[in-house]
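Asks: no FASTA, just this:
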């Protein structure tokens, strides 16, 4: 059994997408990051960076004590290795998937995240910051579009954790100032993943846990007002 500590963010969606695709047994423990639940001591023991998602695997393959993990990329890799699914077994296929997984973790996620912050949530709309991150998001979309010109998925012929990692960050493309019609190969990839039954189940689950609603001022303060003191406080 996998305990998934989760909230309805792109990084959270990565893990529900994987779990729904593979059929692993799991139970969700919602961590409402708008209410500050990510700072609870019990959660910090699993995720010292006070970020979701995090998991506890109560049946690791070595038969030992439960394994706790934080960071979405590390979790995807762990679960793929545990199940033998959604990660190519051959050397070259595995490396293709791994490099695109890390591309998302190091590029698409952080850049799209800054795009969201400055265009949607920042109290002061800074034209330079908005333009900077909208353009960088477009560049990253173009990288994916070029990559997908001659293959159905980021790592090649098979759907993998590389696709699962990137898809949730493309879902809010309109909020990022992007039109998928400008990236036809990416659009084809996106539409294919959106139509997968596991994708529909994962996003339906998210709507049950946290129905869409505007973010309040207190939530913004909790999410965007963190500093070193946030980590050091008891």
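Replies: Now that the structure is in, tell me what you want to look at. Because the structure is a prediction, the values reported are computed rather than measured.

Asks: Going by C-alpha atoms from here, please, whenever you check contacts or count neighbours.
Replies: Will do.

Asks: Near residue 136, how many other residues are there?
Replies: 18 (other Cα atoms under 10 Å).

Asks: element containing it?
Replies: helix 127-147 (DSSP states H and E).

Asks: Check it against this one:
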């Protein structure tokens, strides 16, 4: 059983997408990040960066004590290696998956996250910051669009953890100030993943866990989410 510590955010969706695709048994433990549950001492034992998602694998390969992991990219890679799915066993194919997984972790996610913050959540609308991150989002969309010009999925012909990592960050494209019609290869890829039954099952978990999913974040939640310092973890 995979114990999944989760809240329905882009990084959270990555893991439910994998688990649904692979058919792995899992149990969700909600971590309400708007209420500060990511700072609870028990959660910090498995996620010292006070971010979700995190997992505990009660049945790791080879047996032994449970394995806990934080960071969504590390979790995707662990699950791919555990199941032997959604990552190539070939040296070159594996390298393709890994470089695009790390591209998402180091670029697409952080830059689009800043887009979300300054355009949707910041109490003061800073035109320079909004333009900076909307433009960078557009550049990254262009990178994906060019990449997908001659292949079905990000790392090649097969669906992989690189796709699962990227897709949830593209879902809120309208809020990011983007138009998928400007990126036809990306749009084709996005539509294909959205239509996968496992993707739909993964996203169906969101309102089950958070009945307010999709609604405007409260001011109290913003204070918890965006007022963090080193002292936030001292509980």
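Replies: Ah, there it is. These numbers come from a predicted model, not from an experiment.

Asks: what packs against whichever helix or strand comes after the helix holding residue 136 of structure 1?
Replies: Once helix 127-147 of structure 1 ends, the next helix or strand along the chain (criterion: DSSP H and E) is helix 161-170. In terms of contacts (3 or more Cα pairs under 8 Å, 6 or more residues apart in numbering; DSSP states H and E), helix 161-170 of structure 1 is packed against helix 10-22, helix 72-83, helix 91-103, helix 109-116, helix 184-194.

Asks: give me that answer again for 10 Å
Replies: The contact analysis (3 or more Cα pairs under 10 Å, 6 or more residues apart in numbering; DSSP states H and E) places helix 161-170 of structure 1 against helix 10-22, helix 72-83, helix 91-103, helix 109-116, helix 127-147, helix 184-194, helix 197-209.

Asks: how far apart are the third one and its match in structure 2?
Replies: Overlaying structure 2 shows helix 91-103 of structure 1 at a mean distance of 0.2 Å from the equivalent residues (mean Cα distance after the TM-score superposition for structure 1).

Asks: which element is residue 4 of structure 1 on?
Replies: Per DSSP H and E, residue 4 of structure 1 falls inside strand 2-6.

Asks: elements contacting the helix holding residue 136 of structure 1?
Replies: Using 3+ Cα pairs under 10 Å, 6+ apart as the contact definition, the elements that helix 127-147 of structure 1 packs against are helix 109-116, helix 161-170, helix 184-194.

Asks: at 7 Å what do you get?
Replies: helix 109-116, helix 184-194 (3 or more Cα pairs under 7 Å, 6 or more residues apart in numbering; DSSP states H and E).

Asks: Quick one: residues in contact with the longest one.
Replies: Contact with helix 184-194 of structure 1 is made by 144-145, 148-149, 152-153, 167, 180-181, 199-200, as judged by Cα atoms under 7 Å, 6 or more residues apart in numbering.

Asks: relative to helix 197-209, how tilted is the strand holding residue 4 of structure 1?
Replies: 60 degrees (axes from the mean of the first three to the mean of the last three Cα atoms, to 10 degrees).

Asks: Fine, thanks again, bye for now.
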